[in-house]
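Peer 1: fold the following, please.
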Amino acid sequence: MSIATVNPATGETLRTFEAMDGEEIERRLQLAEATFRTYRTTSFAERAQRMRRAAGLLDDDQQEIARTITCEMGKPIAQARAEAAKCAKAMRWYAEHAEELLADEEPAAADVKDSGAVRALVRYRPLGPVLAVMPWNFPLWQVVRFAAPALMAGNVGLLKHASNVPQTALYLEDLFHRAGFAEGCFQTLLIGSDAVDEILRDERVRAATLTGSEPAGRAVASTAGEMVKKTVLELGGSDPFVVMPSADLDRAARVAVTARVQNNGQSCIAAKRFIVHTDVYDAFTERFVAGMRALRMGDPMEEDTDVGPLSSERARADLEELVDDARRSGAQVLCGGERPEGPGWYYPPTVIAGVTREMRIHREEAFGPVATLYRARDLDEAVLLADDTPFGLSSNVWTRDEEEIDRFVRDLEAGGVYVNGMTASHPAFPFGGVKRSGYGRELSGHGIREFCNITTVWHGA
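Peer 2: Here you go, the predicted structure:
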């Protein structure tokens, strides 16, 4: 795959970039290793000052970088601005909280005495250069939610971004450099996927984090396992959105539309499978389908656009195949489901009912504005349907019954359960999944500690 900016709204190639050769990659690996030796000794106050400066610069650049994001991957411009603002917020959050999150921990006095020590503590120390393999769908946020905690912990970063967002990738390197971070603290590697394995095998790279597809995660995890290196993986999702009889149906349906089509439906944590109790199935479906039909699909640079194009021609073809397979197998397409005429890789908001386990769309992640509807007879069937997926990233539950809430929180196989609201990441809360959605956590204290050496310090008499 070439490294290029291709506008998904038109299919026009705007800029192309040459992949870095082996000599340049080696120079950058050397720089990362050398920079880490000194950067790791900087104080939290020094790191926080630079991180806050990066947040301020990002605020200043918000409109410009939002246009770049939209041009490269197609999300509506208002959502691109919101993504930039969210990144600045996360930078400030880690600047404020990193020191307390990584403060030395003292075991209980009785345990220290029992160990024969006069003093003991647990200290968090940085690992070194961390390779980040990141996707195109949130080209700023996916990187910042790794970079902010990693840099605040004293690590340095090497970014291999998706090949269709090179300008955003280069912007990030420049942003951190302008904020006062040394040149080797955060570097963008303009390379293809075929170069990742060799870099990950390099002894100077101490760990890796990947957000992306399941095959990409398997490849990185395999190499990292062979090299005995720590990894954090955030892979696909097919999140359930469960609606029970006590739910506020009007609000649930409105949120359901947003939860499905955010980022043009190209989000791992977007709600994808809508599981509705039979008592309210018809009422919810009527509201939900009407909301999906009312969305405005069009030029993502226009402020009133709700849904822009998919990221690539291949992405649209993959989504079409899932919808067509379901239709051929007997599913009912309640709205959408047909490719529009004209340029760009657009696909309309689509709702499919009558999905069965044999259909591909039941087993595979639909990465685009396509929702599947399921009817559940009772709470037990709702839980079974929600968990009937190889993924386990997050989940959404709509009910005002406390016993039902307790049951969903206990039994849903997911990294998050959002009650009467849609899944959204926040720097204070851990984010990640189970099953084939990956392992490890980003954000919060859990995220910043993922790439730390948790060191026991024991003092004898």
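Peer 1: from here on, just use CA atoms for contacts and neighbour counts.
Peer 2: Fine.
Peer 1: residue closest to the middle of the protein?
Peer 2: Among the residues of the chain, the one closest to the centroid is Gln142, at 5.3 Å (Cα atoms, centre = their mean).
Peer 1: tell me the contacts of that one?
Peer 2: Contact analysis of Gln142 by Cα atoms under 8 Å, 6 or more residues apart in numbering lists Met134, Pro135, Thr211.
Peer 1: most neighbours among those, please name it.
Peer 2: Within the contacts of Gln142, Met134 tops the neighbour count with 24 neighbours, counted by other Cα atoms under 10 Å.
Peer 1: what about the longest helix in this structure?
Peer 2: Counting residues, the longest helix found in the chain (DSSP state H) is helix 77-101.
Peer 1: quick one: work out the angle between the strand or helix carrying the residue nearest to the centre of the chain and helix 77-101.
Peer 2: Take DSSP states H and E as the rule and Gln142 turns out to sit in helix 141-152. Between helix 141-152 and helix 77-101, the angle comes out at 20 degrees (axes from the mean of the first three to the mean of the last three Cα atoms, to 10 degrees).
Peer 1: would you list every one of the helices in the stretch 1-150 of the chain?
Peer 2: 22-39, 44-60, 62-73, 77-101, 109-114, 141-152 (DSSP state H, counting those that start in this stretch).
Peer 1: any chance of TSV for the ones you listed, columns distance to Ser267?
Peer 2: Putting those into TSV (distance: least, Cα to Cα, whole Å) gives the following:
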stretch	distance to Ser267
helix 22-39	31
helix 44-60	23
helix 62-73	12
helix 77-101	13
helix 109-114	46
helix 141-152	11
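Peer 1: the structure of the following sequence is requested for comparison with the preceding one:
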Amino acid sequence: MAEARAFVAATPNLFQTFNPATAEKGLAYPGHTVDHALSIAANVHRAQVAWRRVGFRERAPLMKNAAKVIRDNSSRYAGLMTEEMGKPVTDGLAELEKCATCCDYFADAAEGFLKPIPIDMSAGYSGPGAPPKAFATFNPLGVILAVMPWNFPFWQVIRFAAPHLMAGNGGVLKHASNVPGCALALEEIFRLAGFPIDLFRTVLLSSRDLRPLIEDPHIAAVTLTGSVAAGKSVAATAGAVLKKGVYELGGSDGYIVLEDADPIAAARICARGRMVNGGQSCIAAKRFVVVESVRPAFERALVEEMKRFEMGDPSDPKTLLGPMESVHSRDQIASQVNQSVNNGARLLLGGEAPKRPGAWFPATILTNVLPGQAAHDEELFGPVAAVISAKDEQDAIRIVNASEFGLGSAVITADTARGERIAAEDLDAGAAFVNQNVRSDPRLPFGGVKNSGYGREVSEFGIREFCNIKTVFVEKL
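Peer 2: You can find the predicted model right below:
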């Protein structure tokens, strides 16, 4: 380890990690040059050309092996997440089990999802004998470049890699710069699982050096999870060379709490949804739009629920709220809270960063949140809940939909039929949950609308995103 540190210290292109709990430096990793990254992409392309000819029955055991590698190394991988982005170790272990489950799911389901679909050509056919044969088949596109964020450093990657490797594609991962150890561990997972050596590779590359990789002929398509600005930039570059992309961007999920909801049950759902990953999640609940008649009782219950999320050592299995991913992110959320309070919002809980090293910010609740305040108009990427009052159901729907984002949404009501109608018909989002907090699942299509991006991940819809949906038409001579 001492020799490795000496090597990286002498390398100018370093990816330096910092422990968010202490702000101390961690390991540093040597980055790749653009030329090296392009060489890696070429190697992945060569591996993928052979891999696409491998059958599902040969792919599936390797993906099952990947699930086993994840489980066998879960303590080490969870420790990496804690060290690099501050995730509480219990949350990290849960994330890794979700990754393993995803690998198992697509190992079992991919062949069925990508089975050729017959097309009936009999309508209007008047020729002799049987009508022509036609079907749609799903062929892999090639090598997919994945540009991934730090907040779920294993899950965000596995939910792309598991379906698309099973579909016959290859992968190049450009991960967030603050989680290089996690990025290299992901490459390790597929290598240890027995996949072809170059089928899935990590490049440690700065975002400013991405353009040549996106434009490289060995890259067939791009998937990105990140900010709206990052998504627009990458989509513009990929679009200019006519490469398909799937983009999961920001979110400011609105949860409607109707007047018939049990305020204590609603607060429990909302607090769980708000505090997932310390609030650092695109699909974390961020805006609670509460019908006025139930708002006071809901706020009292929400304060009690949010108090449970005490800041603590992220390496302690009992900790529910660790540090944020960086001091910069902590300062940004603190600024948004201060701006909101200065413009009329009222603090019910928290709101002040402790005077200690590291990226700490407490569980916080703002009420009287109105247009013109950061808590109302912007995405709050941290442990801050915004309570917004609505007059009635229609007003609540209007408020939730009046957002540039459309990733997730929820309705909490005692009348499940009413909630189902609102979720299915009225909410402008890629997902709408009733009486439950929004989450991703390998079985459910995941993605957004508006500035939350486009395209879908996981499920049978997601695995087809990076396939050539090809029409095959056969007629006898």
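Peer 1: to Pro340 of structure 1, which of the helices of the stretch 1-150 of structure 1 lies closest?
Peer 2: Nearest to Pro340 of structure 1 among the helices of the stretch 1-150 of structure 1 is helix 62-73 (18.7 Å), distances taken as Cα to Cα.
Peer 1: assumed Gly419 of structure 2 was part of a helix.
Peer 2: Yes. Under DSSP: H, G, I helix; E, B strand; the rest coil, Gly419 of structure 2 sits within a helix.
Peer 1: before we move on, the earlier item: which bit of structure 2 covers the helix holding Gln142 of structure 1?
Peer 2: Mapping helix 141-152 of structure 1 onto structure 2 (TM-score structural alignment) gives residues 155-166.
Peer 1: all strands of the stretch 201-350 of structure 1, in order?
Peer 2: Ranges of strands in the stretch 201-350 of structure 1, per DSSP state E, counting those that start in this stretch, are 207-211, 230-234, 239-243, 271-277, 332-335, 350-353.
Peer 1: deepest in the core, which of the ones you listed is it.
Peer 2: strand 239-243 (a mean of 29; mean count of other Cα atoms under 10 Å).
Peer 1: in structure 2, which residues correspond to that one?
Peer 2: Going by TM-score structural alignment: strand 239-243 of structure 1 matches residues 253-257.
Peer 1: what does stretch 386-394 of structure 1 give?
Peer 2: The alignment of stretch 386-394 of structure 1 onto structure 2 (TM-score structural alignment) spans residues 400-408.
Peer 1: hey, where'd the helices end up in the stretch 301-450 of structure 1?
Peer 2: Ranges of helices in the stretch 301-450 of structure 1, per DSSP H, counting those that start in this stretch, are 313-328, 360-363, 379-387, 402-411, 444-449.
Peer 1: now do the same for Glu83 of structure 1: its match in structure 2.
Peer 2: Per TM-score structural alignment, Glu83 of structure 1 is aligned with Glu95.
Peer 1: give me the nearest residue to that match, chain neighbours excluded.
Peer 2: Leaving aside its sequence neighbours, Glu95 of structure 2 sits nearest to Trp155 (Cα to Cα, 6 or more residues apart in numbering; 6.3 Å).
Peer 1: next, the contact list for that neighbour, please.
Peer 2: With the criterion set at Cα under 8 Å, 6+ apart, Trp155 of structure 2 makes contact with Glu95, Leu96, Lys98, Cys99.
Peer 1: out of those residues, who's nearest Gln280 of structure 2?
Peer 2: Of all the contacts of Trp155 of structure 2, Gln280 of structure 2 sits closest to Glu95, with 13.9 Å by Cα to Cα.
Peer 1: that closest one contacts Val157, doesn't it?
Peer 2: No. Using Cα atoms under 8 Å, Glu95 of structure 2 is not in contact with Val157; the gap is 11.5 Å.
Peer 1: still on that earlier bit, closest to Asp111 of structure 1 out of the strands of the stretch 201-350 of structure 1?
Peer 2: Among the strands of the stretch 201-350 of structure 1, strand 230-234 comes nearest to Asp111 of structure 1, with 29.1 Å by Cα to Cα.
Peer 1: now the closest one on structure 2. Mean distance?
Peer 2: Once the two models are superposed, strand 230-234 of structure 1 sits on average 0.2 Å from its counterpart in structure 2 (mean Cα distance after the TM-score superposition for structure 1).
Peer 1: help me confirm that Asn155 of structure 1 comes into contact with Leu127.
Peer 2: Yes. Under the contact definition of Cα under 8 Å, Asn155 of structure 1 touches Leu127, with a separation of 6.2 Å.
Peer 1: looking at these two, which is more packed in?
Peer 2: Taking other Cα under 10 Å, Asn155 of structure 1 and Leu127 do not tie; Asn155 has more neighbours (26 against 22).
Peer 1: wait, doesn't Glu325 of structure 2 sit right on Thr82?
Peer 2: No. Glu325 of structure 2 is not in contact with Thr82 according to Cα under 8 Å; the separation is 9.6 Å.
Peer 1: of Glu95 and Val157 of structure 2, who's got more company?
Peer 2: Comparing Glu95 of structure 2 with Val157 by other Cα under 10 Å, the one with more neighbours is Val157, at 23 against 19.
Peer 1: leaving out sequence neighbours, find the closest residue to that one.
Peer 2: Met148 (6.8 Å).
Peer 1: what's the answer for Leu58 of structure 1, then?
Peer 2: Nearest to Leu58 of structure 1 is Ala88, by Cα to Cα, 6+ apart, at 6.3 Å.
Peer 1: what sits against the one you found?
Peer 2: Ala54, Ala55, Gly56, Leu58, Asp59.
Peer 1: for it, give its distance to Ala424 of structure 1.
Peer 2: Applying Cα to Cα, to the nearest Å, the value for Ala88 of structure 1 to Ala424 of structure 1 is 16 Å.
Peer 1: the helices of the stretch 1-150 of structure 1: which one's closest to Ile275 of structure 1?
Peer 2: Closest approach to Ile275 of structure 1 among those is made by helix 77-101 (26.9 Å; Cα to Cα).
Peer 1: from the chain's centre, how far out does the closest one sit?
Peer 2: On the basis of Cα atoms, centre = their mean, to the nearest Å, helix 77-101 of structure 1 sits 14 Å off its chain's mean C-alpha point.
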